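S.K.: only the shape, not the letters, is given here:
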């Protein structure tokens, strides 16, 4: 099945008109990506089909975006005009968010994530380009650690509708996610741990606005970034519910 997905993607990149399937129904926790990923009738971004890693469910497209040193790999699935971009931790890959890509594609969103590659910010933009090329006209950002900084720090400039950030440093490289440096006014949820050994909770707290739609949730323990989403993690369901609520608010559904 996986080789068939790669072949289908290659055909889509060559110009075959293949539409995304309808979202699955049933228990969202059991939902997987649609059997046929959303394809590009023509490629407004530079794409080349790639062999997907085993962590990706059947039906999730995977391609190299860009060329040479600026190239990164992007995974995406689903259909529709509501996009969700998942940013991994520094040096992370598409496997970090693969379960959420499948879950939210099954829930009716167009979803993408990417391998960090040489530049996390370039990968972020590449994933956003793919989402917009495949039909998203509104996009929410979710990120872990440095990916959370990108999600929050770029939200205003890139017109995000909502942001969820797990253990974000207030600044990463030239991206400043501190509230005083941004004009983003949409739903903004930040998670942090009291004893995070990598990013102090006080640093992550600098990202939030402290109003009713901008909230920091500090929990006990040492969980950092994507560790909040560990299958056996104590906070995974809370974070997942927060993501769903932020998406609903950002897209004007609740």
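M.R.: Nice, thanks for sending it over. Because the structure is a prediction, the values reported are computed rather than measured. Residues are numbered from 1 along each chain as shown.
S.K.: every contact and neighbour count from this point should use C-alpha atoms.
M.R.: Noted.
S.K.: can you give me the helices in the stretch 151-254 of the chain?
M.R.: 201-204, 236-250 (DSSP state H, counting those that start in this stretch).
S.K.: just those: most buried one?
M.R.: Among the helices of the stretch 151-254 of the chain, helix 201-204 has the highest mean neighbour count (mean count of other C-alpha atoms under 10 Å), at a mean of 20.
S.K.: how about the spatially most central residue of the chain, what does it touch?
M.R.: The residue lying closest to the centre of the chain (C-alpha atoms, centre = their mean) is residue 86, at 1.0 Å. Contacts for residue 86 (C-alpha atoms under 8 Å, 6 or more residues apart in numbering) come out as 97, 101, 111, 112, 113, 114, 141, 142, 143.
S.K.: okay, pairing it with this:
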């Protein structure tokens, strides 16, 4: 039992403990290191469609992005912030690593919003499943007909694990460097899910190498598995030398996820 707990703590810490000085621009690690947030917080709760939320301070990584807005669901404390950008019927929720925040996926969120997607990135709340559900509800309240989930490391691990809940499932899930050791997956996790699945990682990632990635794939037999060279992890892959290939894989996944709605 001690060994299992040590593995869990080591994986979760390593997933968040990258050096902020070497983290890619827009990542949670770099953003937290700078500790620079701006903007003003409006008071009062507003209703966004059927989703009730309070306007919140916009992270500095989204300053200057047209239409970018931050919300905080009622009942949450300082955590659980949701940042939305873009418009349209195709929604994408980006979830960060264990201790990440809304800036971790900023670069990809901006890119997809510019390509016509309706995107939410997030800070984790105390109840992480609720944070993902809140982000999904926010997108749907703003007109997204279908929603895809994209999560890095612990974010992807949690999203894949949530597929055992048959209610309010997303149209597709992309696990970027998901953790085999903490997922609790079983052979049946993916068999009852008919949405699109992508598992993407790097061959020599210390936390989610090719062997571990294919171990996760054993629970999701319909998933497309993309293994890129190197050791980059989660959102870092998209900022690295194989970022173009990673984006191509993610874009293909999204094209397949939303194809029925677009046809």
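M.R.: That came through, no problem. Keep in mind that this is a model prediction, so the values were computed, not measured.
S.K.: and the contacts of residue 86 of the first structure, which is closest to residue 158 of the first structure?
M.R.: residue 141 (9.9 Å; C-alpha to C-alpha).
S.K.: identify the residue of the second structure aligned to that closest one.
M.R.: Taking TM-score structural alignment, residue 141 of the first structure has residue 149 as its aligned residue in the second structure.
S.K.: which residues sit in contact with its match?
M.R.: Here residue 149 of the second structure is in contact with 92, 93, 94, 95, 159, 170, 172, 173, 174 (criterion: C-alpha under 8 Å, 6+ apart).
S.K.: quick one on the thing from earlier: redo the contacts of residue 86 of the first structure as TSV? Include secondary structure and distance to residue 214 of the first structure.
M.R.: Formatted as TSV, the contacts of residue 86 of the first structure follow (DSSP: H, G, I helix; E, B strand; the rest coil; distance: C-alpha to C-alpha, whole Å):
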residue	secondary structure	distance to residue 214 of the first structure
97	helix	23
101	helix	24
111	strand	23
112	strand	24
113	strand	24
114	strand	26
141	strand	14
142	strand	14
143	strand	16
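S.K.: for residue 243 of the first structure, state which of the residues you listed is nearest.
M.R.: Checking the contacts of residue 86 of the first structure against residue 243 of the first structure by C-alpha to C-alpha gives residue 142 as the nearest, at 7.8 Å.
S.K.: can you show me the helices along the stretch 1-150 of the second structure?
M.R.: So, for the stretch 1-150 of the second structure - with DSSP H, counting those that start in this stretch - the helices run 2-16, 28-34, 106-114, 128-141.
S.K.: so what touches the longest one?
M.R.: Residues outside helix 2-16 of the second structure that contact it (C-alpha under 8 Å, 6+ apart): 29, 97, 98, 99, 100, 153, 154, 181, 182, 207.
S.K.: now it, how far from the chain's geometric center?
M.R.: 20 Å (C-alpha atoms, centre = their mean, to the nearest Å).
S.K.: residue 245 of the second structure -> the first structure?
M.R.: Using TM-score structural alignment, residue 245 of the second structure lines up with residue 238 in the first structure.
S.K.: state the distance from that match to residue 217 of the first structure.
M.R.: Residue 238 of the first structure sits 10 Å away from residue 217 of the first structure when distances are taken as C-alpha to C-alpha, to the nearest Å.
S.K.: next one: residue 156 of the first structure
M.R.: The separation that residue 156 of the first structure has from residue 217 of the first structure, given C-alpha to C-alpha, amounts to 22 Å.
S.K.: cool, and residue 250 of the first structure?
M.R.: 19 Å.
S.K.: residues contacting the aligned partner of residue 108 of the first structure in the second structure?
M.R.: Alignment note: residue 108 of the first structure maps to residue 116 in the second structure; criterion TM-score structural alignment. For residue 116 of the second structure, the contacting residues are 86, 87, 88, 90, by C-alpha under 8 Å, 6+ apart.
S.K.: most neighbours, which of those?
M.R.: Compared across the contacts of residue 116 of the second structure, residue 90 has the highest neighbour count, 25 neighbours, by other C-alpha atoms under 10 Å.
S.K.: the first structure: which residue goes with that one?
M.R.: So, by TM-score structural alignment, residue 90 of the second structure is matched to residue 82.
S.K.: residues of stretch 170-190 of the second structure that come out buried?
M.R.: Buried residues in stretch 170-190 of the second structure, counted by 16 or more other C-alpha atoms under 10 Å: 170-183, 185, 189-190.
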